[in-house]
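Engineer: Sharing a model that was predicted from the sequence below.
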Amino acid sequence: MGSEKPLILVTNDDGVTAPGIRHLIKIMKEFGEVVVVAPDSPQSGMGHAITITDNLYCDKIKVDGDSYEEYSCSGTPVDCVKIATQEILKRKPDLCVSGINHGSNSSINVIYSGTMSAAVEAGTEGIPAIGFSLLDYAMDADFEPTTEFVKKITNYVLQNDLPQGTVLNVNFPKLKAKNIKGIKICRQAKAHWEEKYDKRQTPQGRDYYWLTGEFVNEDAGKDTDEWALSKGYVSVVPVQFDLTAYQTMKSIKDLGYER
């Protein structure tokens, strides 16, 4: 980076005016030049979806009246990263941060998360990236206890970079700052959702459904994100976006042949 200030792309999936991203912007301004490109409305659970059949809009806005650039995008979190790097930013950012999400993105939740998909998209473009999430779904959640840890993790990534092909998934327990014990480097816990649909009817008699479910942690390991969060630690999981199951390649090798 030399003497040039780091260029930091900030995005999320809760929408550009969500309290979590406003807190993250405030912190990132201490580290470098901030450009915000975030969805114009909540996009939770969108995963790695992209917009290909509708018009995509990206409007310059001012939320806090500050001097940094800020854009509201009609698309998904991944759209935000794509349009930022292709159309808005004058150079490749030194860091992309996504969040701070209202709610957990630990364990299996990482595959559904728009927050983490934005970070992963940045990673595929060779940009060091971090997804931040707080285990509190409330819109009036207290993000102040995350500040010290966001700064520490951000500074580490800016100073040391990340291995090619990985991004960081960071989750914060819902605790006061004085009660957070520290940071644990973890693996993703094996867990799943036991899901069901709540079936209802409109006044016109048409069926509709609400997805509900219960999170089930199947993993008793003491090296997982779920364990760390339950014990009052910030969990940091390095996530790789190469989905190849290398061990399985060996076990199914007899399937391959040449004609």
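Structural biologist: That came in fine, so what should we check first?
Engineer: When you work out contacts or count neighbours from here on, use the C-alpha atoms and nothing else.
Structural biologist: Fine.
Engineer: residue boundaries of the helices in the stretch 101-250 of the chain?
Structural biologist: Along the stretch 101-250 of the chain, counting by DSSP state H, counting those that start in this stretch, helices occupy 114-124, 147-160, 225-230, 246-251.
Engineer: Could you identify which of those helices is most buried?
Structural biologist: Among those, ranked by average contacts under mean count of other C-alpha atoms under 10 Å, first place goes to helix 114-124 (a mean of 28).
Engineer: which secondary structure elements does it contact?
Structural biologist: helix 77-83, strand 95-102, strand 129-134, strand 166-172 (3 or more C-alpha pairs under 8 Å, 6 or more residues apart in numbering; DSSP states H and E).
Engineer: Next, the angle strand 95-102 makes with it.
Structural biologist: Computed by axes from the mean of the first three to the mean of the last three C-alpha atoms, to 10 degrees, the angle separating helix 114-124 from strand 95-102 equals 170 degrees.
Engineer: so Val36 makes contact with Ser67?
Structural biologist: No: at 11.4 Å, Val36 does not count as touching Ser67 under the criterion of C-alpha atoms under 8 Å.
Engineer: which one of these two has more residues nearby?
Structural biologist: Neighbour count, other C-alpha atoms under 10 Å: between Val36 and Ser67, Val36 has more, with 26 against 10.
Engineer: any idea how far that one lies from Gln159?
Structural biologist: Note on Val36: its distance to Gln159, by C-alpha to C-alpha, to the nearest Å, is 22 Å.
Engineer: closest one to Glu148 among the helices and strands packed on helix 114-124?
Structural biologist: strand 166-172 (11.4 Å; C-alpha to C-alpha).
Engineer: contacts for that closest one?
Structural biologist: Strand 166-172 has contacts (C-alpha atoms under 8 Å, 6 or more residues apart in numbering) with 104-106, 110, 116, 119-120, 123, 128-135, 146, 229, 233-241.
Engineer: what about it, distance to the chain center?
Structural biologist: Relative to its chain's centre, strand 166-172 lies at 8 Å (C-alpha atoms, centre = their mean, to the nearest Å).
Engineer: quick one, it and strand 129-134 angle?
Structural biologist: Using the same axes, to 10 degrees: strand 166-172 against strand 129-134 is 10 degrees.
Engineer: Gly221 and Trp227 touch, don't they?
Structural biologist: Yes: using C-alpha under 8 Å, Gly221 makes contact with Trp227 at a distance of 7.2 Å.
Engineer: and for the two, which residues touch both?
Structural biologist: With C-alpha under 8 Å, 6+ apart, Gly221 and Trp227 have no common neighbours.
Engineer: list the contacts for the nearest residue to Asn179 once chain neighbours are set aside?
Structural biologist: Nearest residue to Asn179 in three dimensions, chain neighbours excluded: Gly232, at 7.1 Å (C-alpha to C-alpha, 6 or more residues apart in numbering). Taking C-alpha under 8 Å, 6+ apart, we find Gly232 in contact with Pro173, Leu175, Asn179, Ile180, Lys181, Gly182.
Engineer: Out of these, who's the most crowded?
Structural biologist: Pro173 (25 neighbours).
Engineer: Next, work out how far apart that one and Phe132 are.
Structural biologist: 11 Å.
Engineer: can you give me the offset of stretch 165-183 from its chain's centre?
Structural biologist: That offset, for stretch 165-183, works out to 13 Å (C-alpha atoms, centre = their mean).
Engineer: ok, and here's another one to check against it:
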Amino acid sequence: MATAKKSKQKPTILITNDDGITAPGIRNLVEAVKDLGTIVVVAPDKPQSGMGHAITIGQPLRLTANHSYEGIEAYQCSGTPVDCVKLAVDKVLHRKPDLCLSGINHGANHSINVIYSGTMSAAVEASIESIPSIGFSLMDFSIEADFSAAKVYARKIVEQLLSKKVDKHCVLNVNIPAVPEKLIKGIKVCRQAYAKYEEDFVERKDPGGKKYYWLTGEFVNFDKGKDTDVWALKNNYVSVVPVQFDLTNYQLKNKLENFWP
């Protein structure tokens, strides 16, 4: 007698961000992929932009159920985006999810921004934990940003990653131009551009007459290559940059080995 085929179990997808659990970006990401797996949200209870790979030490972390996502298990965390991933694996899921998504960030995380980004650090932390991950960012800082195109491309990329057997340390940095979907030319796999902010600290005085400083800066692209994330986004492509947590400079390593034979 033939046996019934075992139904394929839905993947577990962890979703986090750095703009906070109430940010429109994470809500749109949940909406884009909610039928692709069992979704669990663990995100900061307040904005944590620019936190990079910071973790909380020396003070307790709070993890509280959040009921603003109908039909989806969700928690808000008092810590950083990286804390959220660590707590999700250890105290919420009690196992590693099949995929971790971070975002959709309000603002670009291309080029050097990946170093400072809480969005991308959450994705990288998942990769360290052997969980394939993707960080999504939309090049619009506005709280009223239009995420409709970002949702379409986030879903496409997630569907593709779920359909393939990928390395457990795979982590993708995805940036989406802030233009209508009809103007997006497609997806381009890129390298990270050498571009950064030329920073300045504006000196001001508070009402008490004490000095304080406000960080400002201008984004400057030093990389004219047409295979970079900055070029792709400027030309209305969705940029996909594979990144890694191994920061070893292998070319320099080979040279240095000859310094001290």
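Structural biologist: Done, it's in. Bear in mind that the values here come from a model prediction, so they are computed numbers and not experimental data.
Engineer: check contacts around Leu175 of the first structure.
Structural biologist: Contacts of Leu175 of the first structure (C-alpha under 8 Å, 6+ apart): Pro145, Gly232.
Engineer: Quick one: map it onto the second structure.
Structural biologist: Using TM-score structural alignment, the partner of Leu175 of the first structure in the second structure is Val179.
Engineer: Hmm, Asn17 of the second structure is touching Ser117, no?
Structural biologist: No: Asn17 of the second structure is beyond contact range of Ser117, at 10.1 Å (criterion: C-alpha under 8 Å).
Engineer: out of the two, which sits in the busier spot?
Structural biologist: More neighbours surround Asn17 than the other of Asn17 of the second structure and Ser117, with 36 against 24 (other C-alpha under 10 Å).
Engineer: how much space is there between the corresponding residue of the first structure for the more buried one and Ser133 of the first structure?
Structural biologist: Matched to the first structure by TM-score structural alignment, Asn17 of the second structure sits across from Asn12. Per C-alpha to C-alpha, Asn12 of the first structure is found 10 Å from Ser133 of the first structure.
Engineer: List the residues that contact Ala191 of the first structure.
Structural biologist: Ser107, Ile108, Phe215, Val216, Asn217, Glu218, Asp219.
Engineer: so how far is Ala193 of the second structure from the residue mapped onto the second one from the second structure?
Structural biologist: With TM-score structural alignment defining the correspondence, Ile108 of the first structure maps onto Ile112 in the second structure. In this structure, Ile112 of the second structure and Ala193 of the second structure are 7 Å apart, going by C-alpha to C-alpha.
Engineer: out of those two, which sits in the busier spot?
Structural biologist: Ala193 (21 against 14).
Engineer: The more buried one and Leu233 touch, don't they?
Structural biologist: No: using C-alpha under 8 Å as the test, Ala193 of the second structure is too far from Leu233 to be in contact (11.2 Å).
Engineer: Can you give me the neighbour number for Gly225 of the second structure?
Structural biologist: Neighbours around Gly225 of the second structure, by other C-alpha under 10 Å: 13.
Engineer: what residue of the first structure takes the place of it?
Structural biologist: In the first structure, Gly225 of the second structure lands on Gly221 (TM-score structural alignment).
Engineer: How about the contacts made by Gly103 of the first structure?
Structural biologist: Contact analysis of Gly103 of the first structure by C-alpha under 8 Å, 6+ apart lists Ser133, Leu134, Leu135, Asp136, Tyr137, Ala138.
Engineer: just those now: which is nearest Leu95 of the first structure?
Structural biologist: Of all these, Leu95 of the first structure sits closest to Ser133, with 17.0 Å by C-alpha to C-alpha.
Engineer: Can you tell me what that closest one aligns to in the second structure?
Structural biologist: Alignment note (TM-score structural alignment): Ser133 of the first structure maps to Ser137 of the second structure.
Engineer: excluding its backbone neighbours, what's nearest that match?
Structural biologist: Asn105 (4.3 Å).
Engineer: Among the contacts of Gly103 of the first structure, name the buried ones.
Structural biologist: By neighbour count, with 16 or more other C-alpha atoms under 10 Å, those hold Ser133, Leu134, Leu135, Asp136 as buried.
Engineer: Save those as CSV, and put in distance to His48 of the first structure too.
Structural biologist: Listed next are these as CSV, based on distance: C-alpha to C-alpha, whole Å:
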residue, distance to His48 of the first structure
Ser133, 17
Leu134, 20
Leu135, 21
Asp136, 23
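Engineer: So which of those is the closest to Val16 of the first structure?
Structural biologist: Ser133 (15.3 Å).
Engineer: Please report how far that closest one lies from Gly103 of the first structure.
Structural biologist: Counting by C-alpha to C-alpha, the separation of Ser133 of the first structure from Gly103 of the first structure is 6 Å.
Engineer: Over to Gly123 of the first structure?
Structural biologist: Taken as C-alpha to C-alpha, the span from Gly123 of the first structure to Gly103 of the first structure is 22 Å.
Engineer: What sits closest to the counterpart of Ala195 of the second structure in the first structure if chain neighbours are left out?
Structural biologist: Aligned counterpart of Ala195 of the second structure in the first structure: Ala191 (TM-score structural alignment). Counting by C-alpha to C-alpha, 6+ apart, the nearest residue to Ala191 of the first structure once its immediate chain neighbours are dropped is Asn217, at 4.3 Å.
Engineer: shouldn't that neighbour be in contact with Ala189?
Structural biologist: Yes: with contacts defined as C-alpha under 8 Å, Asn217 of the first structure counts as touching Ala189 at a distance of 7.3 Å.
Engineer: so what sits against both of those two?
Structural biologist: Counting by C-alpha under 8 Å, 6+ apart, the shared contacts of Asn217 of the first structure and Ala189 are Glu226.
Engineer: Pro180 of the second structure is in contact with Ala149, isn't it?
Structural biologist: Yes: counting by C-alpha under 8 Å, Ala149 is a contact partner of Pro180 of the second structure at 6.3 Å.
Engineer: the more surrounded of these two?
Structural biologist: Between Pro180 of the second structure and Ala149, counting by other C-alpha under 10 Å, Ala149 is the more crowded of the two (18 against 13).
Engineer: Quick one: map that one onto the first structure.
Structural biologist: Per TM-score structural alignment, Ala149 of the second structure is aligned with Pro145.
Engineer: measure its match to Leu175 of the first structure for me?
Structural biologist: For Pro145 of the first structure relative to Leu175 of the first structure (C-alpha to C-alpha), the value is 7 Å.
Engineer: circling back: go through the helices of the stretch 101-250 of the first structure and name the closest to Ser44 of the first structure.
Structural biologist: helix 114-124 (5.6 Å).
Engineer: what's the counterpart of Ala126 of the second structure in the first structure?
Structural biologist: By TM-score structural alignment, Ala126 of the second structure lines up with Ala122.
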